[in-house]
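Provided below are the primary sequence and the corresponding predicted coordinates.
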Amino acid sequence: MLYARDFASTCRIALVGGEPAGFVIGYRRPADPSCLFIWQVAVDERFRGLGLAGRMLDDLLHDDVVSPPVRILQTTITDDNAASQQTFRSLARRWNDAPMVVTPLFESAHLTHPSDAAHHEPERLYEIGPSM
């Protein structure tokens, strides 16, 4: 709710039959407002396969009301999240076959406290944009 309140111009919610079906949470990078960082994309399992994630992302990229226009999109994805990787590869293709560069950002040691039993996979930075 805080993201929707404070970053409404960079968040989206999908409704199907008036029911919340998914959301995208993002923000403009303070150092570069033309860069949109996507923090979370989620679609309720009942509504997967309808292209909702892609449509919400497309809507953010092509929002003519917000200035400056998005020229770079960033997100982080773990190596084991094939669905997210495919969502952003598809986005790059739809965005005029924009280049996509994947680089290391956070390694497991950055994300997992030594006392935690759970292990967090490394997060790779995905940068997409025709203006890169």
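Received the coordinates, thanks.

drop to CA atoms for contacts and neighbour counts, all remaining ones
Fine.

and residue 130, that one's in a strand?
No - Residue 130 sits outside any strand when classified using DSSP: H, G, I helix; E, B strand; the rest coil, being coil.

what about the helices in the protein?
2-6, 52-61, 82-94, 108-111 (DSSP state H).

take a look at this one as well, against the first:
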Amino acid sequence: MTAAQADLQTPHTELPEAPRIERPAVADGAALWRLAKDSGTLDVNSSYSYLLWCRDFAATSVVARGAGGEPVGFVTGYVRPDRPRTLLVWQVAVDAAHRGRGLAARMLDALAERVAAEHGLTSLETTITPGNTASERLFASFAARHGAGVEREVLFAGEQFPDGPHDAEVLHRIGPVAL
């Protein structure tokens, strides 16, 4: 079943409340770690790193909260120290029950708009492993929505990773963005 088919099976009157998108708090760190782990595609960092991320990079990250306030998605990122008008998006995750509804795109747009207002964002970067079609589509559609071009180049070759086989990480540089 495709995401579009799944969306069509739920009558509009029964759609759950749209998740709220806001800055993460330290208390969200464990949930972000679980979302990353449950994604099945993300490199899962230590639980400690998600706690630190929610503390130190909350201004450049977002969490989507379900009706009960629980995290159902997140985007983590940071402003590059040597390029203070560039947001690097580290990870994007959406709980399986909330996929296929455009939540990842909404979170990405909300984060980019906030960072643009606070830092004068002109470009966005992310890395995507070859074959990750969902991420490629997410960032290509972001670029299209914001009138930006996309440049791609291998940032880290697979053999550069010391912990075993790893696909190359392809840098997607999107800009200039119109926000």
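Arrived safely. Source: prediction; values computed, not measured.

before we move on, the earlier item: between the helices of the first structure, which one is closest to residue 25 of the first structure.
Nearest to residue 25 of the first structure, of all the helices of the first structure, is helix 2-6, at 6.8 Å by CA to CA.

Which residues belonging to stretch 67-83 of the first structure are considered buried?
By neighbour count on 16 or more other CA atoms under 10 Å, the buried set for stretch 67-83 of the first structure is 69, 70, 71, 72, 73, 74, 75, 76, 77, 78.

and the third one, what pairs with it in the second structure?
Looking back up the chat, that one is residue 71 of the first structure. Using TM-score structural alignment, the equivalent of residue 71 of the first structure in the second structure is residue 122.

if I pick that match, what's in contact with it?
If a contact means CA atoms under 8 Å, 6 or more residues apart in numbering, then residue 122 of the second structure has 85, 86, 116, 175, 176, 177, 178 as its contacts.

go on, residue 63 of the first structure?
residue 69.

can you state the direction angle for the longest strand along the second structure and helix 103-119?
For the second structure, the strand with the greatest residue count under DSSP state E is strand 83-94. Strand 83-94 of the second structure and helix 103-119 are oriented at 160 degrees to each other (axes from the mean of the first three to the mean of the last three CA atoms, to 10 degrees).

where along the second structure do the strands fall?
Using DSSP E, strands in the second structure cover 20-22, 62-65, 71-80, 83-94, 123-128, 149-156, 169-175.

Take these and write them to JSON lines, including distance to residue 102 of the second structure.
Below are those laid out as JSON lines (distance: least, CA to CA, whole Å):
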{"stretch": "strand 20-22", "distance to residue 102 of the second structure": "13"}
{"stretch": "strand 62-65", "distance to residue 102 of the second structure": "12"}
{"stretch": "strand 71-80", "distance to residue 102 of the second structure": "11"}
{"stretch": "strand 83-94", "distance to residue 102 of the second structure": "10"}
{"stretch": "strand 123-128", "distance to residue 102 of the second structure": "19"}
{"stretch": "strand 149-156", "distance to residue 102 of the second structure": "21"}
{"stretch": "strand 169-175", "distance to residue 102 of the second structure": "20"}
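
Need the winner for burial among those.
strand 62-65 (a mean of 25; mean count of other CA atoms under 10 Å).

Check which helices and strands that one sits against.
Packing partners of strand 62-65 of the second structure (3 or more CA pairs under 8 Å, 6 or more residues apart in numbering; DSSP states H and E): strand 20-22, strand 71-80, helix 103-119.

With distance to residue 34 of the second structure as added columns, please give those in a markdown table.
Putting these into a markdown table (distance: least, CA to CA, whole Å) gives the following:
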| stretch | distance to residue 34 of the second structure |
| --- | --- |
| strand 20-22 | 18 |
| strand 71-80 | 10 |
| helix 103-119 | 17 |
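
Which among those is found nearest to residue 168 of the second structure?
So among those, strand 71-80 is nearest, using CA to CA, at 19.7 Å.

Counterpart of residue 136 of the second structure over in the first structure?
Using TM-score structural alignment, residue 136 of the second structure pairs with residue 85 in the first structure.

Could I get the contacting residues of its match?
residue 77.

how about the most centrally placed residue in the second structure, what does it touch?
By CA atoms, centre = their mean, the second structure has its centre lying nearest to residue 92, at 2.6 Å. Residue 92 of the second structure is in contact with 73, 74, 75, 76, 104, counting by CA under 8 Å, 6+ apart.
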